[in-house]
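In: Just to be clear, the model below is a prediction. Sequence and coordinates:
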Amino acid sequence: MGNSVGREGSSTLTESFHWSDHMTDRPTDLLPVDAALVSIQSDVRAHFDWALAADERSAEALLAAVEGTLVEAWTRPRRAATVADLRRRMVLRDTEVAILGAAVEVEEVLSVLERPILLVAADGAAGVLSTLPDSTAERAWSRLACIVSDGDGGEGTTAAVKRGIPVILHAHGDNMLDWGALLELATSMPNP
């Protein structure tokens, strides 16, 4: 297992992940870590003949839906505060972060929980936390800083929303129904 300190964006479940400090003065103005990653997304979009305009329409509709609710936690200032808190916890502090991906195994999570590491789940990967023994599951859920989702993560994403875990929700051209259903679920929760 190699040391990932100083390798921006490196990660495995058992190694630390160090977020990029490459941000603007405002914590909500998130910039790409590497322009090559944006280029890769453009290549993927071109390969599958996905229109950028559809992604933009979905993103604009998502923003309008969020801002059209009466959920206090979803106001611009509160969203900015949530992003700033995540940045403080995962970037500004000397913190290890484990990324839980779709194929994460219970044994990997148990190994990570032996150290003071924060967790970030990719969509439904958070569901693995519910398969842990009760006391361990609660400890794991308490370390889950956020999930990154496009709304199609199923039970794992639903469990995170029900627990009030921050969701970094992203839109693309064909997921409007998914993120819409996730927003509907979240608005029905006591702590969306």
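Out: Thanks, I have the structure now. Residues are numbered from 1 along each chain as shown.
In: From here on, just use CA atoms for contacts and neighbour counts.
Out: Noted.
In: so what does the longest helix along the chain touch, helix or strand wise?
Out: Counting residues, the longest helix in the chain under DSSP state H turns out to be helix 52-67. Helix 52-67 is packed against helix 176-187, with contacts defined by 3 or more CA pairs under 8 Å, 6 or more residues apart in numbering; DSSP states H and E.
In: Count the residues that sit near Glu155.
Out: 16 (other CA atoms under 10 Å).
In: And it, how close does it get to Ile99?
Out: For Glu155, the distance to Ile99 equals 18 Å [CA to CA, to the nearest Å].
In: Kindly report the same for Trp141.
Out: Look at Trp141 and Ile99: by CA to CA, they are 13 Å apart.
In: Same check on Leu119?
Out: For Leu119, the distance to Ile99 - CA to CA - is 6 Å.
In: Please enumerate the strands of this protein.
Out: Assigned by DSSP state E, the chain shows strands spanning 96-100, 117-122, 144-149, 167-169.
In: ok, second structure coming up, stack it against the first:
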Amino acid sequence: MNKLKLLAVLGLCSFVLAACNSEETNNNDLNTNKIVSSESIAPEEPGLDELDQSVADEIAKIGSEEAINWEKINLNKRQFKEYIDSLDEQETETSEESISIISSSMPDNNKIEIIIKNPDTSGMRELTNGFFSIMIDSFSRQLYLNSDYSDGSTHPTILIKDDAENIISEETDFIEMEETKE
């Protein structure tokens, strides 16, 4: 894989996943009614903008080389839903040249749907879509397991599609890389 593309994908993942630490409330205010209207979310639950600093510090490590202490992270339902709903709202300087999330939602308590756009038209498109899917699935799944949605053992179904509605992955557990033998 071209090192520049890999760095762009990793950088985008870091930026997108660090959205949990965002202190902007404008988008949160717009989504408040949609999020609170869910039967499983209490209106008095604090949002992402009210995260404890130690939790925010751990979430900020997502996508970096620093080890994340997942035991410190526990998101309430509203915070997790805000995280999912905000994935498609993040912009980067290179968004026209790298993979971006164009839609993210949680249609029910056990399913996450993410649609990505990859401007790459080369033979590497499938590979970059796959790597991006692994990263976004892993971080979103781990955050789900560290949220009040999780019962401790049941994983959500995470469906990742491209902008042409082609399924890239639909997983109910962590994605495992297959080893190739030479």
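Out: That came through fine. What you see is a predicted model, and the numbers here were worked out from it, not measured in a lab.
In: Can you pull the TM-score for these?
Out: Overlay of the two chains. TM-score (TM-score structural alignment, normalised by the length of structure 2): 0.32; 102 aligned residues with a CA RMSD of 5.5 Å.
In: next helix or strand past the helix or strand hosting Asn33 of structure 2?
Out: Taking DSSP states H and E as the definition, Asn33 of structure 2 sits inside helix 26-36. Counting by DSSP H and E, the next helix or strand C-terminal to helix 26-36 of structure 2 is helix 53-60.
In: list the helices and strands that next one packs on?
Out: Secondary elements touching helix 53-60 of structure 2 (3+ CA pairs under 8 Å, 6+ apart): none.
In: so the following helix or strand past it versus helix 26-36, what angle?
Out: Counting by DSSP H and E, the next helix or strand C-terminal to helix 53-60 of structure 2 is helix 77-86. Comparing the axes of helix 77-86 of structure 2 and helix 26-36 via axes from the mean of the first three to the mean of the last three CA atoms, to 10 degrees yields an angle of 120 degrees.
In: Against which helices or strands is the helix or strand following helix 77-86 of structure 2 packed?
Out: Toward the C-terminus, helix 77-86 of structure 2 is succeeded by strand 100-108 as the next helix or strand (DSSP H and E). With contacts taken as 3+ CA pairs under 8 Å, 6+ apart, strand 100-108 of structure 2 sits against helix 77-86, strand 111-117.
In: Now do strand 100-108 of structure 2 against helix 77-86, angle only.
Out: Counting by the same axes, to 10 degrees, strand 100-108 of structure 2 points 140 degrees away from the direction of helix 77-86.
In: in the host helix or strand of Leu127 of structure 2, what's buried?
Out: Assessed by DSSP H and E, Leu127 of structure 2 sits inside helix 125-145. For helix 125-145 of structure 2, burial by neighbour count (16 or more other CA atoms under 10 Å) applies to 128-129, 132-145.
In: can you name the two of these that are farthest apart?
Out: Greatest spatial distance among those (CA to CA): Thr128 and Leu145, at 25.5 Å.
In: Among Trp141 and Ile99 of structure 1, which residue is more densely surrounded?
Out: A direct count of neighbours by other CA under 10 Å for Trp141 of structure 1 and Ile99 places Ile99 higher, at 22 against 19.
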